[in-house]
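Novice: fold the following and give me the result.
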Amino acid sequence: MSIDPSTSVAPARADRRPAVTVLSGFSPAAVQAAARALLIGADRLLAISHDLTGIRHGIVRRTVRSATALIEQSTVEPVHGCVSCTLRDDVLPTLVRLARTCPDSDLLLVLPPAVEPETVATACARCLVDGAPVTDAVRFDSYVTVVDADRFLGDLASSDDLRDRDLHAADDDHRAVAEVVAHQVEFCDTVILWSRPDTDPVELSRLGTLVHRLAPWAVQVPTGTTHSLDCTGLTALVHGTGRHDPRRPGVLGLALEGRPIAVHAPSPDGVTSIVFESRRPFHPQRWHDALGTLTGDALRGRGQLWIASQPDAVVGFECAGGGVRMDGLGYWLAALPVERWTRTSDDRRLAADLGWDPYYGDRRTVLALIGLRLDAAAITGTLRSCLLTDAELADGMDRWRQLSDPFAGCFPLTGDHAEGN
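Specialist: So this is what the prediction gives:
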């Protein structure tokens, strides 16, 4: 049999860029232990870490090490003394520099406790190093979060701010501990469940269920079930997996692209996950008044919604640590001229087209509430009571805009992000 050369396909070129694994977690001891295990398990892996304890005083300490040697230890003075500046001015340039000087080594970027992995991904998308994208030099292979079985639930349920634990990165850093912990798990594609042989199996099972409810898209890798750690086995499950999908949006953008934000399921472990969906908008005052009831017992809430008085705005919703955050995510496509739809992602336009409603367009509420032994029926009933009634719907959008609105002015549709994702 002969082969026509004109129809043959050239083999794909091997990607020779060093692979970067980003390792995060709120327990420094567990993260550092996992980093050491990965270094032992991979011959050509270099770990880069930054000590931010002095960042508010303009000092950052950078360390680069292999399994057997300390390669670099330097003090860096960021121009503005903030996390974003450190990422732009030192972390990303260090990755690029090491990729050039050690092209046969993969890289393990070990994040400090209060740094969220999505911040790294955002910086990579926006920052250039020597005039070129960071991804010209390296490929981000996976985002891994270490969950400490002894601490995770306590941190997720905590009402502390980072400031209460002296972990805030700047004077204006008002993030909650629970918010950071949730974000670290939600953005990752792999979760290392770091436990010890004496960890209660029932508690470990509940932890695995809770992590799955927070990040059903992530692969779980348990450790600590025996008295010795198989570093090679752990590394094989974590390093070089290619699990990171650079197209996957942050958690608040998932529903806009038609992706699931959680699973709707009770659990024999007592972990409850409730997903609520509706085409109807919320009445602004009733939604405002119900927030305390809805979020009081939830460990985590997230999603998108729309409010009748502001029908053009996509509203992102989060709750953690007893606090609630609502941010504008831009316009609904139904509120934009068609020629502006191209400014959004292909996946969002496809999701809108598949679920388009002749009256509401792509407007829809998708919320998830996750916690322990939540009353799903009561929470769903409360959410439904916040929606517009049939009579209120019949009044039409012009009347909706005149409703009493505690959120007036909170979601302005101006600026670079007006089109959303």
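Novice: contacts, neighbours, all on C-alpha from now
Specialist: Fine.
Novice: so how far is residue 296 from residue 265?
Specialist: As judged by C-alpha to C-alpha, to the nearest Å, residue 265 and residue 296 stand 20 Å apart.
Novice: again, but for residue 184
Specialist: 22 Å.
Novice: same question for residue 60.
Specialist: When residue 60 is compared with residue 296 (using C-alpha to C-alpha), they lie 38 Å apart.
Novice: Proceed likewise with the subsequent sequence, for comparison:
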Amino acid sequence: MTDLRPRVTVLAGFAPAATDAVARSLLVTDPSLILVAHDLTGVRDGVVRRTVRTADRVLEEGVTELVHGCVSCTLREDVIPTLVRLARRHPGRDLLLALPPAIEPEAVATVCAASGVDGVVRFDSYVTVVDAETLLDDLTSTDELHHRDLHAAENDHRGVADVVCRQIEFADTIVLRNGPDDRVSSLLHRLAPWAVQAPAAELLRTGRHDPVVPGMPGRALEGYPIGIDDAAGAMLFHSRRPFHPQRLHDALDDLTAEALRGRGQLWIASQPDVAVAWESSGGGLMLGNLGLWLAALPTERWDEASDMRRLAADAQWDAYYGDRATALSFVGFDLDVDRMTALLRSCLLTDAELAEGTDQWRTLPDPFDGFFPLDDERIPQIKGVRP
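Specialist: A predicted model of the protein is given here:
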């Protein structure tokens, strides 16, 4: 049967001029296309301005007042109702949702998945527009969003590099503006090898969006690729044995300084039950709790995890380690892969330390003690987004 739901193309990008130029070109290419755009400059004061337009006229202009000035509130209380209203008011016309610079497309996908809006519209593609002239400066920036007055709330301490990376990584399609630039194009491929790099003219009605897309911290746990290996600027590091907590902590500055972007999962010997997320960019590092490894749970609880999580664990199960494994991806320019690999290996437990067993591992000096509090009821379930 033909799916008659209007298609939604989500357009993200940290450079507003480049994103706006792509949005305008799409409106000209398809006069029936309806653009939805939001101005979040007043979101910290609880005000969001919305404009809905076609290539030749403005259909709506409105202001939404939010009780709490936050991005999630904006998405839930204005974006979703707007998409539903337009889909019903203009049947047969596709929609273009252009996100403000500091919005991460994964947040849109997550909120839409929970809202049930997919019963009214279908998400066709998540597109990120990249400005070749500003990308490298943004990826190497140590700025937080508030340094550029782009923060969504007073407690929004996201880094510029973090947001730019996440916008690129969640995309199924990337448009490079102010290019072509072979160096930047190669970097984008390393950051998001799963994304198609395409000109703006090829964006509409692509059907590229995978309806089940884990966010970057959970990709490896769910069996999805997190990067590529190439000699010029990308590497993957895999290990079944755990990291020594003190040696890993001592190497963090070197590891984060060497690469533009690092991501993946790891485990440390002193806390062998927890899967740890790694995200680094702009010289900063975020370590998070992805939950318990399946090997740390009784088998009768494994069916509480997602199907993809269980399949990935089964495919790589080890008789000694279970599903515990480190999988890290690093991306940069002229990345010294041999040095990075040697540094990471030096942080792993030695054969002698490994032979001492988990009881002894838990007594190792641990600078990460208390970083990843465990809840006995928590399971390693990374939910895919289903827009």
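Novice: please state their TM-score.
Specialist: Superposed pair, TM-score by TM-score structural alignment, normalised by the length of structure 2: 0.96. Supporting alignment: 382 aligned residues with a C-alpha RMSD of 1.2 Å.
Novice: related to what we said a few turns ago, neighbour count for residue 184 and residue 296 of structure 1, which is higher?
Specialist: A side-by-side neighbour count of residue 184 of structure 1 and residue 296, using other C-alpha atoms under 10 Å, places residue 184 first with 27 against 13.
Novice: grab the nearest non-local neighbour of the alignment partner in structure 2 of that one.
Specialist: With TM-score structural alignment as the matching criterion, the partner of residue 184 of structure 1 in structure 2 is residue 167. Spatially, and ignoring its direct neighbours in sequence, residue 167 of structure 2 is nearest to residue 104 (5.5 Å; C-alpha to C-alpha, 6 or more residues apart in numbering).
Novice: mind checking what that neighbour lines up with in structure 1?
Specialist: Matched by TM-score structural alignment, residue 104 of structure 2 corresponds to residue 116 in structure 1.
Novice: run a quick neighbour tally on its match.
Specialist: Counted with other C-alpha under 10 Å, residue 116 of structure 1 comes out at 23.
Novice: do residue 194 of structure 2 as well
Specialist: Residue 194 of structure 2 - counted by other C-alpha under 10 Å - has 17 other residues nearby.
Novice: quick check: it touching residue 172?
Specialist: Yes. Taking C-alpha atoms under 8 Å as the definition, residue 194 of structure 2 is a contact partner of residue 172 at 6.7 Å.
Novice: check which helix or strand covers residue 48 of structure 2.
Specialist: Assessed by DSSP states H and E, residue 48 of structure 2 sits inside strand 47-53.
Novice: so the following helix or strand past that strand corresponds to what in structure 1?
Specialist: Once strand 47-53 of structure 2 ends, the next helix or strand along the chain (criterion: DSSP H and E) is strand 58-65. Aligned by TM-score structural alignment, strand 58-65 of structure 2 corresponds to residues 70-77 of structure 1.
Novice: from the chain's centre, how far out does the matching stretch sit?
Specialist: Its chain's C-alpha centre and that of stretch 70-77 of structure 1 lie 29 Å apart, by C-alpha atoms, centre = their mean, to the nearest Å.
Novice: quick one: contacts of that stretch?
Specialist: 58, 59, 60, 61, 62, 63, 64, 65, 90 (C-alpha atoms under 8 Å, 6 or more residues apart in numbering).
Novice: and if we set it to 10 Å?
Specialist: With C-alpha atoms under 10 Å, 6 or more residues apart in numbering as the test, stretch 70-77 of structure 1 has contacts from 46-51, 54-55, 57-66, 86, 89-90.
Novice: which residues in the stretch 151-300 of structure 2 form strands?
Specialist: 173-177, 196-197, 234-239, 261-266, 274-281, 284-292 (DSSP state E, counting those that start in this stretch).
Novice: so what does the fifth one touch, helix or strand wise?
Specialist: Other helices and strands packing on strand 274-281 of structure 2, by 3 or more C-alpha pairs under 10 Å, 6 or more residues apart in numbering; DSSP states H and E, are helix 160-170, helix 245-258, strand 261-266, strand 284-292, strand 326-331.
Novice: ok, 6 Å please
Specialist: Under the contact criterion of 3 or more C-alpha pairs under 6 Å, 6 or more residues apart in numbering; DSSP states H and E, strand 274-281 of structure 2 touches strand 261-266, strand 284-292.
Novice: could you do the last one as well?
Specialist: In terms of contacts (3+ C-alpha pairs under 6 Å, 6+ apart), strand 284-292 of structure 2 is packed against strand 274-281.
Novice: mean per-residue distance, the strand it packs on to structure 1?
Specialist: By mean C-alpha distance after the TM-score superposition for structure 1, the fitted strand 274-281 of structure 2 averages 0.4 Å away from its aligned residues in structure 1.
Novice: so residue 283 of structure 2 touches residue 254, yeah?
Specialist: No. At 9.6 Å, residue 283 of structure 2 and residue 254 do not qualify as touching, with contact defined as C-alpha atoms under 6 Å.
Novice: the two - which one has more neighbours?
Specialist: Comparing residue 283 of structure 2 with residue 254 by neighbour count (other C-alpha under 10 Å), the higher total belongs to residue 283, at 20 against 12.
Novice: which residue in structure 1 aligns with that one?
Specialist: Using TM-score structural alignment, residue 283 of structure 2 sits opposite residue 322 in structure 1.
Novice: how near is residue 222 of structure 2 to residue 214 of structure 2?
Specialist: Distance from residue 222 of structure 2 to residue 214 of structure 2, by C-alpha to C-alpha: 7 Å.
Novice: how about residue 83 of structure 1, nearest residue that isn't a chain neighbour?
Specialist: residue 169 (6.7 Å).
Novice: the counterpart of the one you found in structure 2 and residue 64 of structure 2, how far apart?
Specialist: Mapped onto structure 2 by TM-score structural alignment, residue 169 of structure 1 lines up with residue 152. If you measure residue 152 of structure 2 against residue 64 of structure 2 using C-alpha to C-alpha, the figure is 15 Å.
Novice: more neighbours: which of those two?
Specialist: Using other C-alpha under 10 Å, the more surrounded residue of residue 152 of structure 2 and residue 64 is residue 152, with 23 against 14.
Novice: of the contacts of stretch 70-77 of structure 1, keep whichever come out buried.
Specialist: Taking 16 or more other C-alpha atoms under 10 Å as the criterion, what is buried in these is 46-51, 55, 58-62, 64-66, 86, 89-90.
Novice: before I go, just wanted to say thanks for your time.
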